[in-house]
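Trainee: Need a 3D model of the following:
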Amino acid sequence: MSSMRIMISRAAASRVLSSVGKLPEEVERAVLLSRSTFGNIRTMASKAITIENINPNILKLEYAVRGPLVIRAAEIEKELEKGAKKPFKRVIKANIGDAHAMGQVPITFIRQVLACVSYPELIDKGDFPADVKQRARDILGACGGGSVGSYSASHGIELVRRHAADYIARRDGHPARWQDVCLSSGASTAIKNCLQLLCNDVGGKKSGVMIPIPQYPLYSASLAEYGLEQVGYYLDEKTNWGLSTEELERSLKEAQKHCNVRALVVINPGNPTGQVLTRENIEAVLRFAREHRLFVFADEVYQDNVYADGSQFFSFKKVLRELGPEFGELELASFMSVSKGYMGECGLRGGWVELVGMEPDVQANLYKCVSAMLCPTVLGQTAVDCVAKPPAKGEPSYDLWIKEKTAVLDSLKERAKMIVETFNQMQGFKCNIVQGAMYAFPSISLPPRAVDAARAARQAPDVFYAFRLLEETGICVVPGTGFGQYPGTYHFRTTILPQPALLKEMLDIFKAFHEKFTKEYS
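Mentor: You can find the predicted model right below:
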C-alpha cells in the first residue's frame, strides 16, 4: 500500500470519527490502533534505510561484552541513582577488561608525558622529571606544527613507529623494520583493517577465517560485519584450554567444503580463557599455517600479563624467525595495545600491528586503506611511545615506573589465584588456572530445573543464570554463549580486574548467590 493511500485512509478515519461522535470503546481502540499502524507504515515507507533493507551483515553482528546484560546493568545503575530499592548498593562490572574503570591507578610516566604534550607550557613550568620533558619535546617535534592537535601520518608518527620496532627487536632478539609497524587506535582497529584484506570470494566461495572457540567477540562480530565465514576450532578445556593441531585439521577440513579458509587467529595469552601457549605449541601452529598457506593473526595484546609459574610469553614473530628460512614466506600480523598489560589505558586508544612476510603491494594497499581513516589519535600514539620506550635504568623516571609496573602485575597475579581458588570451591564450578591475560572462564553445571526455566524464558541457560546474578547481586559477567563454547557446556567470563577488596566482596556475594540459586532449582 502506498503512503498516499495510507494518508487517505487516515483522513477517512478522521472524518468518520468527527461525523459519528463518540464511538463504542472497543471500536475507538481499533480506530486509534489503525491510526498508529498507518502512521508507522508511512514513516517506514519514507525512510531510505529500514530494517528490511539495512546491510544484512549488520543484523548478524553481535558483541557480547557490550550486549543486553551490560545494557541492563547500566539501567540498574540509573535506577539505584534514583533511589530504587535493590538487594545491593552498586553494580560491579566484571564484564569488560577496563582496568582503570575498576580502580587501577594510571602509570605516572605515561600520564606525565601526556600532560606535557597536551599542554607544552608544563615542559618549562611543570615539576616533571627531565626524561619526561625530553620525551614530550621529542614527540612534539615529530608532530605537525609541534602540536598533538595536528594530524599525523596515516600509519602513525615515524618516531613512535621506530620506537615500537625497537621494542619488538628487544623482546624477540631479532630485527624489526619500523616500516612494517603500523600504529592504530587500539589493536581492534588494526585487526579489522587486516581482516578487510580477506573480503573477497575466491572460486565462488566465501573466504573463511579460523578463530578459537571460546573467542573474543571482536572476531565473530567483525567476520559477520565483513561477510567473512567464521570457522571455529575448539580449545580443549581438559588440558587448560590447549590448542591441538588435530583440532585445527578437523576444523579446516570441515570448513573447506563450503568456504576458502585463508587465515588463522590465535589469541595468546588467551581471552577469555587465560591460557599461555608453550613455545612447542606455537611452533606446531606455525607449521600448520605454513602447510595450508594461512595468514596468521597473532593477537598478543596480553603479552605482559603472564602469572603462572612455568608459563612464559613467546611471540609468534620470535618463534617464526627461529624456525628457519623455509618459514620466511609465511604471512603474520602481530597485534599489541596499550589498553591491557600493566598500562590499562583503554580510553586512549593506542596500539600497533607489525606486518611480517606480507607482499609489498598488499602492504601498500593496506596502508592506502588505513589512510582513508586519516590517523590514529595522537594522544594514543603518545601512550604507545611510552610503552614501546619506557624509562631506562638510570633515568629519573625509572625507579617509580618499575615499582608501579611490578605492583600492578603482582596484584593481578594474586587476583588470578584468588578467583580460581574461590570458583573451584563452589559446587558445580570448574575453573582452569589463569596463566595470563585478565579473565577467568569457569564452567558451571546447572541443575536440570534451571535449564528448563531458562528454556521457558527463551534464554540460553548461561544467559538465564547471568541475568539472575545481575538482578539479584549487581554483578555483571558475560555468558559463555557470547564467546562460543563446546555444545552442552555452560560458562561465563569474569575479569580479574576489581581491586583486591572489591574482588573478595564480589566473590563472597557470588558464592552466596550460587548457593541460593542451586538450592532453588535442585
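
Trainee: hey, let's count contacts and neighbours off CA atoms from now on
Mentor: Fine.

Trainee: burial of residue 297, as a residue count?
Mentor: Residues lying near residue 297 (other C-alpha atoms under 10 Å) number 25.

Trainee: check contacts around it.
Mentor: Residue 297 makes contact with 191, 263-266, 332-335 under the criterion C-alpha atoms under 8 Å, 6 or more residues apart in numbering.

Trainee: Just give me the closest of those residues to residue 420.
Mentor: residue 266 (23.5 Å; C-alpha to C-alpha).

Trainee: coming back round to it: looking at the contacts of residue 297, which one is closest to residue 109?
Mentor: For those, the nearest to residue 109 is residue 335 (23.0 Å; C-alpha to C-alpha).

Trainee: Checking my notes, that closest one in a strand, right?
Mentor: Yes: checked against DSSP: H, G, I helix; E, B strand; the rest coil, residue 335 lies within a strand.

Trainee: Is it in contact with residue 354, as I believe?
Mentor: Yes: if you go by C-alpha atoms under 8 Å, residue 335 and residue 354 touch, sitting 6.7 Å apart.

Trainee: how about the contacts of residue 297, which pair is most distant?
Mentor: Across the contacts of residue 297, the longest distance by C-alpha to C-alpha is 14.9 Å; it joins 263 and 335.

Trainee: Which one's more surrounded, those two?
Mentor: Neighbour totals were compared for residue 263 and residue 335, and residue 335 leads with 26 against 22 (other C-alpha under 10 Å).

Trainee: got a list of what that one touches?
Mentor: Applying C-alpha under 8 Å, 6+ apart, the residues contacting residue 335 are 187, 190-191, 297-301, 351-354.

Trainee: Looking at these, which are in helices?
Mentor: Within the contacts of residue 335, residues falling in helices by DSSP state H are 187, 190-191.

Trainee: Which of the residues you listed sits closest to residue 313?
Mentor: Residue 313 lies nearest to residue 187 out of the ones in helices among the contacts of residue 335, by C-alpha to C-alpha, at 18.2 Å.

Trainee: Here is the second sequence; please produce its structure so I can put it next to the first one:
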Amino acid sequence: MSAPGPFTELLLRRGAEIRSQIQQQGLKMPFTEVLELHTGDLQAMRQKPITFLRQVSAACTYSPLLNDPTLPSDVKQRARTILASCPGNSIGCYGEAGGILVVRNSVAKYLEQRDGGIPADPENIFLFNGTLRGLSFILKFLMATYNSERTGILVPVPSSLACRRIITLLGGAALPYQLDEQSGWTVWSEELRRVQEEGCVSCRPRVLYVVNPGSPTGHVMDRACMERIIRFAADEGLLLLADEGHPGDVYSGSLQLLSFKRVLHEMGPEFSSVVEFMSFNSISKGHIGESGVRGCYMEVLNVDPTVLSHFRSMVATFVTCSLPAQIAMEVATNPPDPGDPSYPLFQAEKQESVGKLAAKSQLTEEMLNRVPGMHCAPIHSGIYAFPRIELPARAREVSAALGQPPDVFYCLRLLQDTGYLLAPGEEFGQKDGTAHFRMTFAVPIKELTLALEKIVDFHQRFIAEFS
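Mentor: All right, here's what the predicted structure looks like:
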C-alpha cells in the first residue's frame, strides 16, 4: 500500500478528529465509528489466505514440520525442493541475486503456460520485494543510464499516485496520459501522441507505463487497445513497462485478460523482436492477496545485451528479495496440479476468493449506477470502484470558495455525514471538469451493502441540498 496523497491525507486527519470526538469526547454522530474504505488490503478485510501457500511457507520456515504427518505430502515435497535450492537448506541465507533459480524456474513455467507456450527464460526474470521496489529500481536504473537527459515516463491517469511520486523523486518527468472513461477507460493513440509531443519540450520520453487491469478503474484492456499501445511504443522507440495481473482474477467469464507479451508475440517479429519490454506482477493481488509478504517478479525482453548485462550487475549489487517473499511467489506461480493432495482445497479457496470479489464488484456497480448523477464503469478486476459523480454548480462554487476540488469537498461531507472515508478522484488524476471517488468493495458483503446504501442515500441528499 502506498502513502496517501495530500487530499486523502486531509480526509484521514479529519477522520481521526471525528474518531477522537466520538471515543474520547462522547460526541453524538449519526454513526458510531469511522470506516476507511479509501484503500484496500485483502486479508485485512478478511479474505482467507491460501492454505497451501501458508503450509509451504511454514514448512520452509520451521523445518521440523517436514516430519509432521498432518501436512499433505505435496506440501512437504514442495518445501524440500525450495529448501534444497537455498544455501544450507535454510531460508535464513542470502540466496541468489535476482531470485533463487527454483523460484525463477516456476515463474518462467507459469509465464509459458499463461501465454500459450511462448517460452520464458529464467535468466530474464528478476524478483523484488514488491512492485514499488521493482518499479523504483528499474526507473532509477534507466535514469542513471540516460543521465545526460531528463527521462520522461508516460503514465496513465487515473492510476495510483505512487508511480508519479517515484518518478518525481528520482528526477524524472511523469507525463500523464488520460484514459477515456466513455470508452471503458481505453487508451487512444492520439492521446499518447499528444502527451509525447508535449513532453519533448521538457524531457526525453523513453518509457510508456501501462497498468492492466487498471487501478482504481478495474477495467481490462481489449486486444485492440493493447495493439495500439504496442505500435506506439514501437514507432517511438519507447520501453514498454507493464504492471499486469493474473488471468484467473477476472470477474467476467467471457472476458480474457491477455498479457502484453502474448499480444506482442502474436503481432509478429516486427514487434516481438523489437519492442523493449518489462512486465511486473505481484502476490498482493487477487486470490493470493499476500500484501504484507511483498513479492514481485519482473520479466525483461528485447533489452540490449550490454544494457541487460549492466542491469544484472546492478541487481546483484543492490537487490535482494527476501526468501519468504520468494517462497510465496513460487507457490503463487506454481500451484498444486490436478491429482495432488492439496489441489481440491486450493481450487476451492481460489474460487471462493474470486467468486466473492466478483459478486461484490457486481453489487457495487449495480447499486451505484441506480443513482441519478452517479456512473460506475464496468469493474472486471481488482478491489476498487471509481464512479463518476455529477455535482451541481452550487456545490462546485462552495468547494471553490473553500479552496477544495469538488470531489474533495464531496468526500469530506460524506465522511462527516456517514463516517465512511473515501478517496477523492483528484488524487488519481482525472479529466478536467469531472469528479470521482475511489472505494474498495473488498469488505464483507454485509458491510459493503450497508456502506453502499448509506453512500447512495448521502448522494441523493447532497444533490438535493445543492440543486
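
Trainee: would you list every one of the strands in the stretch 1-150 of structure 1?
Mentor: Secondary structure of the stretch 1-150 of structure 1, counting by DSSP state E, counting those that start in this stretch: strands at 92-93.

Trainee: how about the helices of it, start to end?
Mentor: Per DSSP state H, counting those that start in this stretch, the stretch 1-150 of structure 1 carries helices over the ranges 3-20, 25-45, 56-60, 68-81, 108-118, 121-125, 130-141.

Trainee: Tell me which of those sits most buried.
Mentor: Greatest average neighbour count among these goes to helix 108-118 (a mean of 21), per mean count of other C-alpha atoms under 10 Å.

Trainee: After superposing, tell me the mean distance of that one to structure 2.
Mentor: Helix 108-118 of structure 1, aligned to structure 2 and superposed, deviates on average by 1.2 Å (mean C-alpha distance after the TM-score superposition for structure 1).

Trainee: Name the residues that touch that helix?
Mentor: Contacts with helix 108-118 of structure 1, where a contact means C-alpha under 8 Å, 6+ apart, come from 122-123, 128, 132-133, 135-137, 139-140, 147-148, 379, 382-383, 386-387, 397, 400-401.

Trainee: Could you do stretch 63-82 of structure 1 as well?
Mentor: The list of residues contacting stretch 63-82 of structure 1 from outside it, by C-alpha under 8 Å, 6+ apart, reads 86, 89-91, 93, 95-96, 217-218, 221, 466-467, 470, 474, 476-478, 482-483.

Trainee: swap the cut-off to 7 Å and go again
Mentor: Residues from elsewhere that reach stretch 63-82 of structure 1 (C-alpha atoms under 7 Å, 6 or more residues apart in numbering): 91, 95-96, 217-218, 221, 467, 476, 478, 482.

Trainee: Buried residues of stretch 483-495 of structure 1, list them for me.
Mentor: Residues 483-485, 490-495 are the ones in stretch 483-495 of structure 1 that count as buried (16 or more other C-alpha atoms under 10 Å).

Trainee: Closest one to residue 172 of structure 1 out of those residues, please.
Mentor: Closest to residue 172 of structure 1, out of all of the buried residues of stretch 483-495 of structure 1 and judged by C-alpha to C-alpha, is residue 495, at 28.7 Å.

Trainee: Chain neighbours aside, what residue packs nearest to that closest one?
Mentor: residue 439 (4.3 Å; C-alpha to C-alpha, 6 or more residues apart in numbering).

Trainee: Filter the contacts of residue 335 of structure 1 down to the ones in strands?
Mentor: By the criterion of DSSP state E, membership of the contacts of residue 335 of structure 1 in strands covers 297-299, 351-354.

Trainee: can you pull the contacts of the nearest residue to residue 373 of structure 1 once chain neighbours are set aside?
Mentor: Nearest non-adjacent residue to residue 373 of structure 1, counting by C-alpha to C-alpha, 6+ apart: residue 154, 7.4 Å away. Counting by C-alpha under 7 Å, 6+ apart, residue 154 of structure 1 makes contact with 370-371, 374-375.

Trainee: I'd like to know which of the contacts of stretch 63-82 of structure 1 is nearest to residue 449 of structure 1.
Mentor: The shortest approach to residue 449 of structure 1 among the contacts of stretch 63-82 of structure 1 belongs to residue 467, at 16.3 Å (C-alpha to C-alpha).

Trainee: which position in structure 1 aligns with residue 442 of structure 2?
Mentor: Under the alignment by TM-score structural alignment, residue 442 of structure 2 pairs with residue 497 in structure 1.

Trainee: So its match: helix, strand or coil?
Mentor: Per three-state DSSP, residue 497 of structure 1 ends up coil.

Trainee: mind checking how far it is from residue 85 of structure 1?
Mentor: Taking C-alpha to C-alpha, to the nearest Å as the measure, residue 497 of structure 1 falls 27 Å from residue 85 of structure 1.

Trainee: Between these two, which has more neighbouring residues?
Mentor: Taking other C-alpha under 10 Å, residue 497 of structure 1 and residue 85 do not tie; residue 497 has more neighbours (26 against 9).

Trainee: State the distance from that one to residue 342 of structure 1.
Mentor: Residue 497 of structure 1 sits 11 Å away from residue 342 of structure 1, taking C-alpha to C-alpha as the criterion.

Trainee: before we move on, back to that, map the residue nearest to residue 373 of structure 1 across to structure 2 for me.
Mentor: When structure 2 is aligned by TM-score structural alignment, residue 154 of structure 1 is paired with residue 97.

Trainee: for residue 382 of structure 1, same thing?
Mentor: The pairwise alignment with structure 2 assigns residue 382 of structure 1 to residue 327, based on TM-score structural alignment.

Trainee: In structure 1, which residue range corresponds to stretch 278-296 of structure 2?
Mentor: Against structure 1, stretch 278-296 of structure 2 falls on residues 333-351 (TM-score structural alignment).

Trainee: what about the helices in the stretch 351-467 of structure 2?
Mentor: Going by DSSP H, counting those that start in this stretch, the stretch 351-467 of structure 2 shows helices at 393-401, 406-418, 445-466.
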